[in-house]
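Visitor: With the input below, show me the fold.
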Amino acid sequence: MIRAQVIGSGACSPERVITNDFFEHLVPGADEWIFSRTGIRERRFAREDQATSDLATLAALNALQAAGIPATEIDCIVLGTSTPDMSLPATACIVQKNIGASNAFAFDINAVCSSFVYAMEVADNFIQCGKYKTILAIGADTYSKILDFDDKTTCPLFGDGAGAAVLQATDAPDKGILCTYMRSDGNGWPLIQVPSSGSRKPVTAETIAAHDTTFKMSGKNVYMFATEVIPEIIRTLCQKAGIEPSDLTYIIPHQANVRMIDFISKKFGYPKERFLLNLDRCGNTSAASVALVMAENMNNGTIKPGDLVLTMGFGGGLTWGGLLIRF
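Guide: Okay, here's the model as predicted:
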């Protein structure tokens, strides 16, 4: 049986560090106010001249270096993002040019914060069908470009970043992506949106003045959604694999809010130290979230060969899903 194994991963976090004190204009004592509610101490913002493709390119090059292969071996690039460089062309095509992946085809996928998990699902299916051997999956976002910095309920949550994984076909038993679970519910699309950003409500001077070109989220409803679907992802993937949550080496959750992780840790009796996190340092990096944590922990030696890791994402759409990976 052909499976998709992760042979290398890479990350890119912008150099500009934004501490919670940056938001002091919104709420007195911003550091403690934000940390107590989210677990976030700081995040990274891209420079004004940095776009999503710039971060994605660096993450991709780092992943290729870790995998030990040239870009010309890549058959396909799937880039997950909800902050593309522009509405067209696909940001993946810009990354393809930047890294010299001349033999690949490239396209974007947008499942908001679930985008990298969705990109991994696409890569896994492409490899399993036997038509393609090596695929580059990327998650990248620059939410600092779309935040409303007058909205204290959303703007302190997010940071910028990119992560990438090189997946390659293997016939080794019990290795690679073992099973996946993907879902969406379009009934919840209004909960997370940028109202004026496309054909339904084109950008005008009026929509800019009304802040309709910035990110909007119904935080309480999204929290309720997340605490429902996270247990669903864990139970379903474990049932598919015939294992218990206690058999997992680590869980890489979407880095949204430490309260969600505390809730899941208690619900499943799963030790919090076995959740791999960078939330305190990076905030919610949307599509990059899971990809960044995976790259950090593969490259620092925390994730070792043979480890069984469950990754999960959830976000706008509404979308959610997960993958069970044997490294």
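Visitor: can we go C-alpha only for contacts and neighbour counts from here?
Guide: Will do.
Visitor: isn't Asn98 right up against Leu58?
Guide: No. Applying CA atoms under 8 Å as the test, Asn98 and Leu58 come out as separate, 9.3 Å apart.
Visitor: Look at these two and report which has more neighbours.
Guide: Leu58 (21 against 16; other CA atoms under 10 Å).
Visitor: any idea which residue sits dead centre in the protein?
Guide: Nearest to the mean C-alpha position of the chain, by CA atoms, centre = their mean, lies Ala287 at 3.0 Å.
Visitor: just the helices in the stretch 51-200 of the chain please.
Guide: For the stretch 51-200 of the chain, applying DSSP state H, counting those that start in this stretch gives helices covering 52-67, 91-99, 115-128.
Visitor: Let me know which of these is the nearest to Pro305.
Guide: Across these, Pro305 has its closest neighbour in helix 52-67 (14.1 Å, CA to CA).
Visitor: outside of the closest one, which residues touch it?
Guide: 7-14, 70-71, 83-85, 91-92, 94-95, 98-99, 136, 138-142, 161-166 (CA atoms under 8 Å, 6 or more residues apart in numbering).
Visitor: Buried ones among the residues you listed?
Guide: Using 16 or more other CA atoms under 10 Å as the burial test, the contacts of helix 52-67 include 7-14, 71, 83-85, 91-92, 94-95, 98-99, 136, 138-142, 161-166 as buried.
Visitor: hang on, the earlier thing: isn't the residue nearest to the centre of the chain up against Phe116?
Guide: Yes. In this structure, Ala287 is within contact of Phe116 by CA under 8 Å, at 5.4 Å.
Visitor: what's the overlap in contacts for those two?
Guide: Gly80, Thr81, Gly139.
Visitor: could you dump those residues to a markdown table with distance to Asp108?
Guide: Below are those laid out as a markdown table (distance: CA to CA, whole Å):
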| residue | distance to Asp108 |
| --- | --- |
| Gly80 | 6 |
| Thr81 | 7 |
| Gly139 | 10 |
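Visitor: Next step: the residues you listed restricted to strands.
Guide: Secondary structure defined by DSSP state E assigns Gly80, Gly139 of the shared contacts of Ala287 and Phe116 to strands.
Visitor: Look up how far Leu248 lies from Ala123.
Guide: Distance of Ala123 to Leu248, computed by CA to CA, to the nearest Å: 23 Å.
Visitor: Here is the second sequence; please produce its structure so I can put it next to the first one:
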Amino acid sequence: MARAAVLAGLSAYLPPRVVPNAHFADLRLSDEWISTRTGISERRWVQGQSTSDISVEAGAEALKSYGSDDIDLVILATQSPDHFAPSSAPAVASRLGLGGVPAFDLAAACSGFLYGLATASSLIRTGQAERILFIAAETASLYLNPKDRNTAPIFADGAGAVVLRAGEDDEPGSLGGFDLGSDGDLAHLVLVPGGGSRARADGWALDDRAHLVMQGRELFVNAVTRMSESSTKVLEEAGWKPDEVDLVVGHQANRRILEAVGHELGIEPERMYINIDHTGNTVAATIPIALTEAVREGALRPGHRVLLTAFGAGATWGSTLLRWPEISLA
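Guide: From the prediction side, this is the model:
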């Protein structure tokens, strides 16, 4: 059998501060208006925490889930690092007691988890690593303009992490083929024009160029199209039919986007896992957070065929498949 990357540990972390839709009443946005258009009722925002702080929380739990801290490499997918330089991953690895292992950041916005899985899988398949801790973490709230009705209610904070180990490609948890893509002509859809998360967490003054801006309608259309096309491609390459997929865990950007993707794929709503109602859009972290919650709820069980798909700023997108393994959550 061919060497493969196998999912062997999983965790999620959400900051303790809960921000309900009522928080946005001053923007003349009602709970009904927000929930109807986005599917979000509440979200979590950090207070005094940076991206590396919540990365350590998720990473520690993933190592407990795996049952070992014998790790060769750490990857951190984030669009909101502590600093523009240096990378946050080495600091996270150090705080987790992982010594001098190689560590680096990866930035692919809401597609970061798929890009990171593909990168980690390649490193394991080619023998460059045996065990990788891969964390996706974001403090998106620190990049928001609190007066922007288009973005303030949507984006949120959180972290998720997985441990991948070397194994064989017929094992449960073995990552299948990947489809990745990008289109730089769509960079204007989601953009922070100009300022990392540590400065923002410490209350440094920022101008309007440091806030996230979004073109919602155009983003919606492109997200549905690209996620559907990418998902179809990996399904066809694996020889899976849509009705053979037990659960689709997509990037949690908007409930209506996920429902539209399910419609395009011919997959019933009950097989589209959605948890955005209480998490909001945590950018790169949405999928590992959703996977963790799906396991805890019993919606995701060993042997299930799972489709992962995402679309994000850049624009970037990606998809992959796996059969769900036995995983013990910490």
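Visitor: Quantify their similarity with the TM-score.
Guide: Overlay of the two chains. TM-score (TM-score structural alignment, normalised by the length of the first structure): 0.93; 314 aligned residues with a CA RMSD of 1.5 Å.
Visitor: Lys241 of the second structure corresponds to which position in the first structure?
Guide: Using TM-score structural alignment as the criterion, Lys241 of the second structure maps onto Glu244 of the first structure.
Visitor: give me every residue that touches that match.
Guide: So Glu244 of the first structure contacts Cys238 (CA under 8 Å, 6+ apart).
Visitor: Gly318 of the second structure too?
Guide: Taking CA under 8 Å, 6+ apart, we find Gly318 of the second structure in contact with 111, 114-115, 178-181, 227, 230-231, 309-311.
Visitor: If you drop the residues flanking it in sequence, what lies closest to the corresponding residue of the second structure for Ile138 of the first structure?
Guide: Under the alignment (TM-score structural alignment), Ile138 of the first structure pairs with Ile135 in the second structure. With sequence-adjacent residues excluded and distances taken as CA to CA, 6 or more residues apart in numbering, Ile135 of the second structure is closest to Ala161, at 4.2 Å.
Visitor: what do you get for Val17 of the first structure?
Guide: Per CA to CA, 6+ apart, closest to Val17 of the first structure is Arg44, 4.7 Å.
Visitor: For the closest residue to Phe149 of the first structure other than its chain neighbours, give its distance to Gly316 of the first structure.
Guide: The shortest distance from Phe149 of the first structure to any non-neighbouring residue, by CA to CA, 6+ apart, is to Cys155 (5.7 Å). Here the criterion is CA to CA. By it, Cys155 of the first structure lies 16 Å from Gly316 of the first structure.
Visitor: more neighbours, these two?
Guide: Higher neighbour count among Cys155 of the first structure and Gly316: Gly316, with 25 against 20, using other CA under 10 Å.
Visitor: The more buried one pairs with which position in the second structure?
Guide: Aligned against the second structure by TM-score structural alignment, Gly316 of the first structure finds its counterpart in Ala313.
Visitor: okay, now Ala156 of the second structure: neighbour count?
Guide: For Ala156 of the second structure, the tally of surrounding residues (other CA under 10 Å) stands at 31.
Visitor: surely it meets Thr139?
Guide: Yes. Using CA under 8 Å, Ala156 of the second structure is in contact with Thr139, at 6.8 Å.
Visitor: what do those two both touch?
Guide: What both Ala156 of the second structure and Thr139 touch, as defined by CA under 8 Å, 6+ apart, is the set Trp45, Thr282.
Visitor: Mind listing what's buried along the longest helix along the first structure?
Guide: Using DSSP state H, we find that the single longest helix of the first structure is helix 219-241. Residues of helix 219-241 of the first structure classed as buried: Val222, Phe225, Ala226, Val229, Ile230, Glu232, Ile233, Ile234, Thr236, Leu237, Cys238 (neighbour count, 16+ other CA under 10 Å).
Visitor: who's in contact with Thr316 of the second structure?
Guide: Thr316 of the second structure touches Ala108, Ala109, Cys110, Ser111, Leu180, Gly181, Ser182, Asp183, counting by CA under 8 Å, 6+ apart.
Visitor: Settle it for me: which of Ala123 and Leu248 of the first structure has more neighbours?
Guide: Neighbour totals were compared for Ala123 of the first structure and Leu248, and Ala123 leads with 24 against 18 (other CA under 10 Å).
Visitor: And the more buried one, what's its match in the second structure?
Guide: That one, Ala123 of the first structure, aligns with Ala120 by TM-score structural alignment.
Visitor: Pro195 of the first structure -> the second structure?
Guide: Per TM-score structural alignment, Pro195 of the first structure is aligned with Pro193.
Visitor: Run a quick check on Ala159 of the second structure versus Phe134, I expect a contact.
Guide: No. Assessed by CA under 8 Å, Ala159 of the second structure is found out of contact with Phe134, at 10.8 Å.
Visitor: quick one: what's aligned to Gly161 of the first structure in the second structure?
Guide: In the second structure, Gly161 of the first structure lands on Gly158 (TM-score structural alignment).
Visitor: and its match, what is it in contact with?
Guide: With the criterion set at CA under 8 Å, 6+ apart, Gly158 of the second structure makes contact with 12-15, 44-45, 54, 137-139, 282, 285-286, 289.
Visitor: Show me what Ser88 of the second structure lines up with in the first structure.
Guide: Mapped onto the first structure by TM-score structural alignment, Ser88 of the second structure lines up with Thr91.
Visitor: residues in contact with Ile75 of the second structure?
Guide: For Ile75 of the second structure, the contacting residues are Ala89, Ala103, Phe104, Asp105, Leu106, Gly116, Ala120, Ile132, Leu133, Phe134, Ile135, by CA under 8 Å, 6+ apart.
Visitor: From these, pick the one nearest Ala2 of the second structure.
Guide: Nearest member of these to Ala2 of the second structure, counting by CA to CA, is Ala120, at 16.0 Å.
Visitor: I'd assumed Glu130 was in contact with that closest one.
Guide: No. Contact criterion CA under 8 Å: Ala120 of the second structure and Glu130 do not qualify, at 9.9 Å.
Visitor: Just want to check the distance between the nearest residue to Ala187 of the second structure once chain neighbours are set aside and Leu191 of the second structure.
Guide: Closest residue in space to Ala187 of the second structure, ignoring its immediate chain neighbours: Gly314 at 4.8 Å, by CA to CA, 6+ apart. Per CA to CA, Gly314 of the second structure is found 8 Å from Leu191 of the second structure.
Visitor: and these two? which has more neighbours close in?
Guide: Gly314 (22 against 17).
Visitor: Please consider this matter closed, and thank you.
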